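Colleague: what's the 3D shape of this:
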Amino acid sequence: MKETKVVNLTNRQHAVNCFNAVWDLLEKVDRTKQEDEEMIHKAHSSFYHWTKVKDVTATNISVGYWQLARVYAVLQIGERALYYAERCLEISFNNNLEPFYMAYAHEALSRAYAVLGKENESSVQKEKCKEIISKIENEEYKQLVENDIHTIESSI
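Modeller: Alright, predicted model coming up:
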């Protein structure tokens, strides 16, 4: 029993550590190809470890899919970005997650479509995101999504 608790805590810590390491790499201006690959592997590792946490939530999974979508969008791998953005929306919708997470699912879709050069689909998702933003009660969270949605065109 004690060993299971340790494994659960270890998986949770690995998930968090990898997630944070991915953020550091996403924010790095001049990543090398090796760092790009490391970012992909750490994003997948974070997601994997979350799936092994005993009390994982739909929110954890949604955020994991969102981060995978962001990584692939930043790396201009549109098909993978779209795949994970769709998974993010699916888990968020099916679990009736808060507007903050729903908005980010649409942000991920908009960004993935932009990478794929599908401007119309990107615009549709961006508008859905903006509609949901108005439902976010926490002003700081609302600002985070608004800031990210405005970076889509400039980041592609």
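Colleague: contacts and neighbour counts: CA atoms only from here.
Modeller: Fine.
Colleague: Please tell me I have it right and residue 35 contacts residue 26.
Modeller: No: using Cα atoms under 8 Å, residue 35 makes no contact with residue 26, being 9.7 Å away.
Colleague: list the buried ones in stretch 129-136?
Modeller: Of the residues in stretch 129-136, 129-130, 132-133, 136 count as buried by neighbour count, 16 or more other Cα atoms under 10 Å.
Colleague: and this one, so I can compare the two:
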Amino acid sequence: SLDLAAVHRQLSAACFNRTWTLIDKPGRTPEETEEMIHVAHASAWHWLERPDNAPKRRSVGCWLLSRVYALAGRTAEARHYALLSAQAATGEAPFYRAYALEALARAEHRAGKAAEARRLAGEARELADGIEKPEDRQNLLDDLEALLR
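Modeller: Reported below is the predicted structural model:
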């Protein structure tokens, strides 16, 4: 019989990785942007179906969805998923809370709300000191810097 837990584990990661390939692709076509959105949703859904699903995992899935919608210029969806990421990150480690704020800042920045984006990025930056892994902390700070350019 099919081990659905194993299938969800494999596909959640494979879809997440494919999403990042498309996020990082220079000159992404409109068709690839749509694929990026679809595969991000697939990743998030497979995470929801995993037995090891937890709020921090939901936070990451919603963060990824917010990111791809921001890249696609669909700011209402980017904001929606950033808010869901923040909700799921409540009570989680600073890494998850900070990245939810980064997603909100990115959505507001893409929506042309620079002051709100700076405020949210500042809140995320304040949480950075509480991030245990130096590499994770630096990635957050780099992402915050890049989104406000």
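Colleague: rewinding a little: may I see the buried residues of stretch 129-136 of structure 1 arranged in JSON lines, with secondary structure as well?
Modeller: JSON lines is the format used below for those (DSSP: H, G, I helix; E, B strand; the rest coil):
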{"residue": "129", "secondary structure": "helix"}
{"residue": "130", "secondary structure": "helix"}
{"residue": "132", "secondary structure": "helix"}
{"residue": "133", "secondary structure": "helix"}
{"residue": "136", "secondary structure": "coil"}
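Colleague: Compare neighbour counts for residue 35 and residue 26 of structure 1 and give me the winner.
Modeller: Set side by side, residue 35 of structure 1 and residue 26 show more neighbours around residue 26, with 19 against 15, by other Cα atoms under 10 Å.
Colleague: ranges for the helices of structure 2?
Modeller: 4-23, 30-49, 55-71, 75-89, 94-110, 114-128, 134-147 (DSSP state H).
Colleague: Show me what the fourth one is packed up against.
Modeller: Read that as helix 75-89 of structure 2. Other elements packing on helix 75-89 of structure 2 under the criterion 3 or more Cα pairs under 8 Å, 6 or more residues apart in numbering; DSSP states H and E are helix 55-71, helix 94-110.
Colleague: highest average neighbour count across those helices?
Modeller: Burial of these is given as mean neighbour count (mean count of other Cα atoms under 10 Å); helix 94-110 ranks first at a mean of 27.
Colleague: picking up where we left off before, quick one: closest of the helices and strands packed on helix 75-89 of structure 2 to residue 43 of structure 2.
Modeller: helix 55-71 (7.2 Å; Cα to Cα).
Colleague: which residue in structure 1 lines up with residue 29 of structure 2?
Modeller: Alignment note (TM-score structural alignment): residue 29 of structure 2 maps to residue 32 of structure 1.
Colleague: OK, contacts around residue 87 of structure 2?
Modeller: Applying Cα atoms under 8 Å, 6 or more residues apart in numbering to residue 87 of structure 2 gives the contacts residue 59.
Colleague: aligned partner of it in structure 1?
Modeller: Matched by TM-score structural alignment, residue 87 of structure 2 corresponds to residue 90 in structure 1.
Colleague: Contact partners for the closest residue to residue 67 of structure 1 other than its chain neighbours?
Modeller: Beyond its immediate neighbours in the sequence, the residue positioned closest to residue 67 of structure 1 (Cα to Cα, 6 or more residues apart in numbering) is residue 43, lying 6.9 Å away. By Cα under 8 Å, 6+ apart, residue 43 of structure 1 lies in contact with 18-19, 22, 64, 67-68, 71.
Colleague: Name the nearest residue to the aligned residue in structure 2 for residue 114 of structure 1, ignoring sequence neighbours.
Modeller: By TM-score structural alignment, residue 114 of structure 1 lines up with residue 109 in structure 2. The shortest distance from residue 109 of structure 2 to any non-neighbouring residue, by Cα to Cα, 6+ apart, is to residue 117 (5.2 Å).
Colleague: isn't that neighbour right up against residue 103?
Modeller: No: between residue 117 of structure 2 and residue 103 there is no contact under Cα under 8 Å: 9.6 Å.
Colleague: Many thanks, have a good one.
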